[in-house]
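Student: Predicted model, plus sequence, below.
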Amino acid sequence: MAVVDVALAGRSYRVRVGAGLLDVAHCEAHAFIEPYGMRSIPIVADANAKRLLGERLQASFRSAGHAIDWYEVTPGEGSKSWAELERLTDWLLTRGITRSDHVFALGGGVVGDLVGFACAILKRGCGFVQLPTTLLAQVDSSVGGKTAINASAGKNLIGAFHQPSLVLADTSCLATLPPREMRAGLAEVFKYGLLGDAEFFARVDESSEAILACDDGVLETTIAHCVGMKARIVAEDERETKDARALLNLGHTFGHALEAETGFGDRLLHGEAVALGMVLAARFSARRDLISLADAENVADALARAGLPTEISALGLDCDGAALADHMRHDKKAGGGTIPFILLRKLGEAYVARDVSLADVAAFMDEQLQAH
């Protein structure tokens, strides 16, 4: 098992990565379940995660004499809504959750974001424990304290920074995922290499087959590396007030626009949108003579070898570049009349560009919609 500390003043916590952690959750999270005494422990779970993994978690808690109250969340981005947030907070309040209690989140990024935001606002803040069950959540969304729901104007526009008290990333959970979900998570793994570690990017390219085959040893070292990178960035810039944490948005400004255009549904998964966004960021960087076109295509080739989408023309979108650029105007990172873009000076070195014209982006997106 690998252990990564997220070092924050007064709110530090640990991320544990390894196979079988769900089976010993009662030990790993003992400090957060013991205060419940005879009360049932609230666990909010993605319906698929509960069906596939719920009995393992329940057996662990039962062995320590604790019962569970389950709250099921419908899979998909549609659950990151005001309506679901209201239902969840009402459910927690009827169970008498106090500010010193901890709510457990079992599932992917949707459940983690929803539970984290609910706990951020419930009684002005209670604790939560992340039990991420997808590759994307284990390497990225379960760590760092960004919590949110979606709005009609865009993705993750309503939320709060609220750190978990513990993250248990059980790599054995990933064997339950459909191949498409695993590939979507792999996009976020590639992101860490592309933004700050070219050698890691190459290593992920070489080991993508083993990652997708759920090799526990490769998964543990790969996930721990990503979490370690994110932990360092979060410790330096917890609330994204500097450029350090903004680098984690590589691929996301382009990707969120594509998600908005496709309706935040199964047509384009978040990780797939990030993959396309990273390709677009690389090609846009080449268009601005920051990197070579060959380097940009190396990014696309690596993602394609992993089975990820790399051409937006394949989405069959009924829009133009201006419509996609308009989605970006609602980006939560916009400020002072500008929208920051994460671009590449070279593979493994990202930076925040604040001089990007949306008109230029729209023209670029028109080219990409018609390419290949």
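Tutor: All right, it came through fine.
Student: From here on, just use CA atoms for contacts and neighbour counts.
Tutor: Will do.
Student: which of the residues in stretch 69-86 are buried?
Tutor: For stretch 69-86, a neighbour-count test (16 or more other C-alpha atoms under 10 Å) marks 70-73, 75-81, 84-85 as buried.
Student: repeat for stretch 247-265
Tutor: Buried residues in stretch 247-265 (16+ other C-alpha under 10 Å): 247-262, 264.
Student: Strands of the stretch 1-150 of the chain, start to end?
Tutor: 2-6, 13-18, 41-46, 68-73, 102-107, 127-132, 146-151 (DSSP state E, counting those that start in this stretch).
Student: Would you format the ones you listed as JSON lines with distance to A59 included?
Tutor: Output for the strands of the stretch 1-150 of the chain, formatted as JSON lines (distance: least, C-alpha to C-alpha, whole Å):
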{"stretch": "strand 2-6", "distance to A59": "23"}
{"stretch": "strand 13-18", "distance to A59": "19"}
{"stretch": "strand 41-46", "distance to A59": "13"}
{"stretch": "strand 68-73", "distance to A59": "10"}
{"stretch": "strand 102-107", "distance to A59": "15"}
{"stretch": "strand 127-132", "distance to A59": "15"}
{"stretch": "strand 146-151", "distance to A59": "29"}
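Student: Just tell me which of these ends up closest to L174.
Tutor: strand 127-132 (9.6 Å; C-alpha to C-alpha).
Student: Can you tell me what sits against that closest one?
Tutor: If you take C-alpha atoms under 8 Å, 6 or more residues apart in numbering as the criterion, strand 127-132 is touched by 22, 99-109, 112, 115-116, 119, 138, 142, 164-170.
Student: Please work out the angle formed by the directions of it and strand 41-46.
Tutor: Following axes from the mean of the first three to the mean of the last three C-alpha atoms, to 10 degrees, one obtains 40 degrees for the angle between strand 127-132 and strand 41-46.
Student: Report the angle between strand 127-132 and strand 102-107.
Tutor: Using the same axes, to 10 degrees, strand 127-132 lies at 20 degrees relative to strand 102-107.
Student: Buried residues in strand 127-132, which are they?
Tutor: Buried-residue list, strand 127-132, by 16+ other C-alpha under 10 Å: G127, F128, V129, Q130, L131, P132.
Student: Please compute how far it lies from its chain's middle.
Tutor: 14 Å (C-alpha atoms, centre = their mean, to the nearest Å).
Student: just the angle between it and strand 13-18, please?
Tutor: Going by the same axes, to 10 degrees, strand 127-132 makes 20 degrees with strand 13-18.
Student: Would you agree V17 is in contact with E220?
Tutor: Yes - between V17 and E220 there is a contact at 6.1 Å, judged by C-alpha atoms under 8 Å.
Student: Alongside the first one, take a look at this:
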Amino acid sequence: MKVTRVKSDSGTYDVYVGEQLRYKIESLLPKSYSSVMIITDDLVARHYLEDVRNSIIQYDRVYTSIINHGESSKSIDTFYRLHSDAIDYGLDRKSLIIALGGGVVGDLAGFVAATYMRGIDFVQMPTTILAHDSSVGGKVAINHQKGKNLIGNFFSPAAVVYDVDTIHSLSAQEFRSGYAEIVKEALIADRHFFDELMQTGLSRLTNAEIASHINKGIAIKAEVVESDEKEAGIRKHLNFGHTFGHALEALQGYSGIAHGEAVAIGMLFALQVSEAVFSVQLPFDKLYSWLETNSYPLQLPEMDLQHIINTMKLDKKTEGTTIQMVLLKSIAHPVTVEVSDADLKNHLELFKKKLSTRL
């Protein structure tokens, strides 16, 4: 088991990564609690809910709330229902919420914990590769119909417990989605790690390789979060590929394309814009080939350019009405740059042509 300690302004917590950890939750909790509420989704519940329940047998009061899987559950209605469940279960300020699932469950359950009785402890138990990123750093949120994660807070978990065995129940799409975030972390922080990933075939990975990649990604995320917990500066760099990626997700109603798949396309777009802005050569072709080899969707949907620009303006990095994109001067050298609407439209038109000629 690998343990990474994250030190932020709002508290210090440990991230545990290893095998069979879902059977050891009790020993990994930072303190005792009056009661426990496990929030999970209908798919994860079938596989791992009983394992987790059985691992906290010291508690007489253990409750569960199951949501529907998928991004649509990060809604105000589900958020309100979970608060109602917590009240009905009699949770108090010494209770614990366990977020058992992927990024949707983690973001949603974390926001419930952050707002229930002005904040109670929660533990992240990610069950997807994608959630290695979202479970570390204390960002919790729900979506608004006009944009992703627009309603939320910064609220650090009491611990993160990552049982890598749980990823074996992932679909191929979710596996791809998670690895896009690992690639993002490598691009903004570690050239050698990026080169290593570009030589990796997702269908041939061993448990040890996956754990190694996850730990490297978490280490990058932890270092950034420790320097800038509330995204006043360099934490914005973690959004590389997300400005366009989030807009793609919103355009498709948060269905069809997975978050990481949208971010993968967003990273290609950010690389293209970076090359134009800084007159540099970046690994656009290398990344495109790797994504194509590993079956990422690379075809853009039909879209009105002004509409996609307006959607991108809902990105949290936007200041006033000017879009700020995270770009690369080189691998591991990210910067935040303002991009005008006119320039963005030109970049989007070129990007559409560039992708269409490769299909």
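Tutor: Received the coordinates, thanks. The shown structure was predicted, so the numbers you read here are calculated from the model rather than taken from an experiment.
Student: Overlay them and tell me the TM-score.
Tutor: The TM-score (TM-score structural alignment, normalised by the length of the second structure) is 0.94; 355 aligned residues with a C-alpha RMSD of 1.6 Å.
Student: tell me the contacts of I41 of the first structure?
Tutor: Taking C-alpha under 8 Å, 6+ apart, one finds I33, H66, A67, I68, D69, V103 in contact with I41 of the first structure.
Student: Show me what the fourth one aligns to in the second structure.
Tutor: Spelled out, it's I68 of the first structure. By TM-score structural alignment, I68 of the first structure lines up with V62 in the second structure.
Student: Return the residues in contact with that match.
Tutor: S35, V36, M37, I38, R53.
Student: Filter the residues you listed by whether they're kept in the first structure.
Tutor: Here is what carries over to the first structure from the contacts of V62 of the second structure, by both residues aligned by TM-score structural alignment, their matches' C-alpha atoms under 8 Å: V36, M37, I38, R53.
Student: measure the third one to A113 of the second structure for me?
Tutor: Read it as I38 of the second structure. I38 of the second structure sits 11 Å away from A113 of the second structure when distances are taken as C-alpha to C-alpha, to the nearest Å.
Student: And S274 of the second structure, by the same measure?
Tutor: Taking C-alpha to C-alpha as the measure, S274 of the second structure falls 39 Å from A113 of the second structure.
Student: Neighbour count for those two, which is higher?
Tutor: Between S274 of the second structure and A113, A113 has the larger neighbour count (other C-alpha atoms under 10 Å), namely 28 against 23.
Student: list the contacts for the aligned partner of that one in the first structure?
Tutor: Using TM-score structural alignment, the partner of A113 of the second structure in the first structure is C119. With contact taken as C-alpha under 8 Å, 6+ apart, C119 of the first structure is in contact with V103, G125, C126, G127, F128, H162.
Student: so what corresponds to the fifth one in the second structure?
Tutor: For F128 of the first structure, the equivalent position in the second structure is taken to be F122, counting by TM-score structural alignment.
Student: what residue is smack in the middle of the first structure?
Tutor: For the first structure, S141 is the residue whose C-alpha lies nearest the centre (C-alpha atoms, centre = their mean; 3.1 Å).
Student: For it, what is the corresponding residue in the second structure?
Tutor: Applying TM-score structural alignment, one finds that S141 of the first structure aligns to S134 in the second structure.
Student: Touching, its match and V105? I think so.
Tutor: No - S134 of the second structure lies out of contact with V105 (C-alpha under 8 Å); the separation is 10.2 Å.
Student: Show me the helices in the stretch 101-250 of the first structure, by range?
Tutor: Assigned helices in the stretch 101-250 of the first structure, in chain order: 109-121, 135-136, 179-196, 198-212, 216-236, 243-246 (criterion: DSSP state H, counting those that start in this stretch).
Student: right, so of those helices, which gets closest to F364 of the first structure?
Tutor: Nearest of the helices of the stretch 101-250 of the first structure (C-alpha to C-alpha): helix 179-196, 21.2 Å.
Student: what's the closest one aligned against in the second structure?
Tutor: Per the alignment by TM-score structural alignment, helix 179-196 of the first structure matches residues 172-189 in the second structure.
Student: Report the distance from that stretch to the chain centre.
Tutor: Put simply, stretch 172-189 of the second structure sits 10 Å off its chain's centre (C-alpha atoms, centre = their mean).
Student: Quick check: chain neighbours aside, which residue is closest to the residue nearest to the centre of the first structure?
Tutor: G109 (5.7 Å; C-alpha to C-alpha, 6 or more residues apart in numbering).
Student: Can you mark which positions in the match of helix 179-196 of the first structure are buried?
Tutor: If you call a residue buried by 16+ other C-alpha under 10 Å, then stretch 172-189 of the second structure has these buried ones: 173-189.
Student: Other residues contacting it?
Tutor: Here stretch 172-189 of the second structure makes contact (C-alpha under 8 Å, 6+ apart) with 128-131, 133, 167, 193-194, 197, 202, 213-214, 217, 220-221, 237-238, 240-241, 258-261, 263-264, 267, 294, 296, 328, 331-334.
Student: who's in contact with the aligned partner of A286 of the first structure in the second structure?
Tutor: In the second structure, A286 of the first structure lines up with E275, judged by TM-score structural alignment. When contacts are counted by C-alpha under 8 Å, 6+ apart, E275 of the second structure touches Q281, L282.
Student: how much space is there between E275 of the second structure and D92 of the second structure?
Tutor: 53 Å.
Student: Name the nearest residue to the residue opposite F254 of the first structure in the second structure once aligned, ignoring sequence neighbours.
Tutor: Under the alignment (TM-score structural alignment), F254 of the first structure pairs with F244 of the second structure. Leaving aside its sequence neighbours, F244 of the second structure sits nearest to G266 (C-alpha to C-alpha, 6+ apart; 5.0 Å).
Student: Surely the one you found forms part of a helix?
Tutor: Yes - per DSSP: H, G, I helix; E, B strand; the rest coil, G266 of the second structure lies within a helix segment.
Student: and the helix or strand containing F351 of the second structure, what does it pack onto?
Tutor: Using DSSP states H and E, F351 of the second structure sits in helix 341-356. For helix 341-356 of the second structure, the elements it packs on are helix 259-278, helix 305-312, judged by 3 or more C-alpha pairs under 8 Å, 6 or more residues apart in numbering; DSSP states H and E.
Student: neighbouring contacts of it?
Tutor: F269, Q272, V273, L298, Q299, L300, L305, Q306, I309, T322, I323.
Student: Specify the residue positioned farthest from the middle of the second structure.
Tutor: Most distant residue from the mean C-alpha position of the second structure: D60, 32.8 Å away (C-alpha atoms, centre = their mean).
Student: For that residue, give its distance to S32 of the second structure.
Tutor: 12 Å.
Student: For L168 of the first structure, see how far away the nearest residue to S172 of the first structure once chain neighbours are set aside is.
Tutor: Leaving aside its sequence neighbours, S172 of the first structure sits nearest to A19 (C-alpha to C-alpha, 6+ apart; 4.9 Å). For A19 of the first structure, the distance to L168 of the first structure equals 10 Å [C-alpha to C-alpha].
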